[in-house]
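A.B. asks: whatever this is, show me its structure:
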Amino acid sequence: MMSWLKAFSPAVVLALFALSVSTMPANALFGWFKKKDTEDEIVYSTDPADKLYNQGLYYLENKDYKQADKKFKEVDLQHPYTEWARKANVMAVFSKYKQGEYDEAIAEGKRYVQLNPGSKDADYVQFLVGMSYYNQIQDVSRDQKRTQDALVELDQVGRRWPDSQYADQARQRVQVARDQLAGKEMEIGRFYLKDGNYIAAVNRFKTVIITYQTTRHVEEALARVAEIYMTMGIVGEAQTAAAVLGHNFPQSPWYKDTYALIQSKGLTPREDSGSWISKAFKGIVG
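C.D. replies: Predicted coordinates:
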């Protein structure tokens, strides 16, 4: 973008500048060119938006993220509501993301999408918000709040911008997040099972079967449910869990163990269509 000053001759520009200086208070004049007092202070200049933006890109490419942040912020402050300001906002989110300042990237990214939902870069910024949560996912022994947040935010990419170039990546990471959440439920379920708290254990495995049945954990969840129901003497539900497991995952090691368990009691897998297990899988898996 060309600066409006370039439309005038050098002589006219100098004359306009001299006039503005002559009518400007001394403190304002020196305040304009004030040297920075701290490293993080924004230093205002007369540079056009495109120059400031490109300076920010230069610093970003050279991994000088703090200087890049300053230049992008200058664009936003000095040229608000312009296309250059919107582009600078996008790059500011990216810069925060690259620095690992995920909370800042999330806050600025959400603000951008809220203010510019129709922007051509809104899908990318939404993806960065989701990835900022995603990169903070911890192992299943820890709290999974960030995992849930990542799932929600990344799911928005595919839902709101299904044709986005980032949609497939977002969907893949949503599946990873779902698998992580299912893993957390399994960990808690196993704990309850080991402790002999069968009802609590079944409820955790039930969550996996109903909510996360497209994850790798569903086979074990069905096997655990069959095991618990057999222990509790609820034979029909155990047979149903075994039947559903065998129908959908016939080669699974979990099915082989479950089949052997059912057979050891002189029974065979048999599905009860009225069971919650059968209803959870009907028309979804298999």
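A.B. asks: switch to C-alpha atoms for all contacts and neighbour counts from now on
C.D. replies: Fine.
A.B. asks: SS state for residue 239?
C.D. replies: Here residue 239 is helix, with the state taken from DSSP: H, G, I helix; E, B strand; the rest coil.
A.B. asks: I figured it hits residue 262, correct?
C.D. replies: Yes - at 7.0 Å, residue 239 counts as touching residue 262 under the criterion of C-alpha atoms under 8 Å.
A.B. asks: those two: which is more packed in?
C.D. replies: residue 239 (25 against 19; other C-alpha atoms under 10 Å).
A.B. asks: how much space between that one and residue 230?
C.D. replies: 9 Å (C-alpha to C-alpha, to the nearest Å).
A.B. asks: what's the overlap in contacts for these two?
C.D. replies: residue 262 (C-alpha atoms under 8 Å, 6 or more residues apart in numbering).
A.B. asks: one more to line up against the first:
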Amino acid sequence: MLRAKLSAVARVMPILGLAVLAGCSSTPDDPTANWSPNRIYSEARDEVSAGSYDKAIPLFERLEGRAAGTPLAQQAQLEKAHAHHKAGEQAQALATLDRFMKLHPASPAIDYALYLKGLVNFNDNLGLFSFISRQDLSERDQKAAKESFEAFKELATRFPDSRYTPDARARMTYIVNSLAQYEVHVARYYYRRGAYVAAINRTQSALAEYQDVPALEEALAILQRSYRALGMTQLAADTRRVLEKTYPGSAYLRGEEVSRAGQGPWWKLW
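C.D. replies: Next up is the predicted model:
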């Protein structure tokens, strides 16, 4: 009985060996095996220029390992993050940037890493179908916008003379305006559905948290109309006086609705 089992095993072993060899022979060779780090970097950059981010990313990953401990490896990390960003892989881009900043806190490229982190979250707010619905940042979830603001703020605070700081500051201004407009967007939603108390709460939140932003004009108008709809005439009159003093030429004082539908997309600012 034992001899029969051993004989069966002996017959199977050559077959397994052939299978292993076949598997090994089908494993593709690494075409970059004999490439220098500079050639890998050059090829990766060419793929990025061609928009082939799916091909560039693995090349940058190989370069990270091949040039470990050198400035070129750090450059590969940053450019891989940028390639992920351009490919729409925002989570991978952010993970790569966080890893870079953790491993290289003293790198001279930290300012760019912060700037890119801000850009990744900034663009993420737009959403895939915003160009169809004409939504802007103020009409979408604001978590990424706040994270973008924090990255730009850290850049501007730590590196005020960085070449990226002026654009970061401009985007911070846009984000603040967007966050205020988001509050007003929600208040408008409540007002149009007759949820006047909720509209009041939202506009008061915007007025308390933000200053000198365009959205506050509409916030005051919604607040006044909500008070009036609830029969709170004194508060409505007080709010109107504030609106008259702050925005004397406001179309809301004439009872007009200011449509935002004709405004162009925010990104034309850049």
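A.B. asks: check the mean deviation of the helix ranked longest in the second structure from the first structure.
C.D. replies: In the second structure, with assignment by DSSP state H, the single longest helix is helix 165-192. When the first structure is superposed, helix 165-192 of the second structure averages 2.4 Å from its matched positions, counting by mean C-alpha distance after the TM-score superposition for the first structure.
A.B. asks: relative to the first structure, which residues correspond to that helix?
C.D. replies: Using TM-score structural alignment, helix 165-192 of the second structure corresponds to residues 167-194 of the first structure.
A.B. asks: aligned partner of residue 211 of the second structure in the first structure?
C.D. replies: By TM-score structural alignment, residue 211 of the second structure lines up with residue 213.
A.B. asks: how close does its match sit to residue 13 of the first structure?
C.D. replies: Residue 213 of the first structure is 69 Å from residue 13 of the first structure, by C-alpha to C-alpha.
A.B. asks: mind checking which helix or strand the match of residue 211 of the second structure is in?
C.D. replies: Using DSSP states H and E, residue 213 of the first structure sits within no helix or strand.
A.B. asks: tally of neighbours for it?
C.D. replies: 22.
A.B. asks: over to the one 3 residues further on?
C.D. replies: Residue 216 of the first structure is flanked by 15 other residues according to other C-alpha under 10 Å.
A.B. asks: residue 179 is in contact with that one, correct?
C.D. replies: Yes - between residue 216 of the first structure and residue 179 there is a contact under C-alpha under 8 Å: 6.9 Å.
A.B. asks: how far is stretch 192-203 of the first structure from where the chain is centred?
C.D. replies: 32 Å (C-alpha atoms, centre = their mean, to the nearest Å).
A.B. asks: could you do stretch 57-65 of the first structure as well?
C.D. replies: 24 Å.
A.B. asks: what residues in the second structure pair up with it?
C.D. replies: Under TM-score structural alignment, stretch 57-65 of the first structure corresponds to residues 45-53 of the second structure.
A.B. asks: and residue 155 of the first structure, how many residues sit next to it?
C.D. replies: 22.
A.B. asks: show me what it aligns to in the second structure.
C.D. replies: With the correspondence set by TM-score structural alignment, residue 155 of the first structure lines up against residue 153 in the second structure.
A.B. asks: now that match: how far from residue 98 of the second structure?
C.D. replies: 16 Å.
A.B. asks: ok, which stretches of the second structure are helices?
C.D. replies: 2-26, 37-49, 53-66, 71-86, 90-103, 110-124, 130-133, 143-158, 165-192, 196-209, 215-229, 233-246.
A.B. asks: can you count the residues close to residue 38 of the first structure?
C.D. replies: Using other C-alpha under 10 Å: residue 38 of the first structure sits among 7 other residues.
A.B. asks: do the same with residue 189 of the second structure
C.D. replies: 15.
A.B. asks: which non-adjacent residue is nearest it?
C.D. replies: The spatial neighbour of residue 189 of the second structure that comes closest, neighbours along the chain excluded (C-alpha to C-alpha, 6 or more residues apart in numbering), is residue 199 at 7.8 Å.
A.B. asks: and that neighbour, how far from residue 157 of the second structure?
C.D. replies: 35 Å.
A.B. asks: among the two, which residue is more densely surrounded?
C.D. replies: Between residue 199 of the second structure and residue 157, counted using other C-alpha under 10 Å, the more crowded position is residue 199 (28 against 11).
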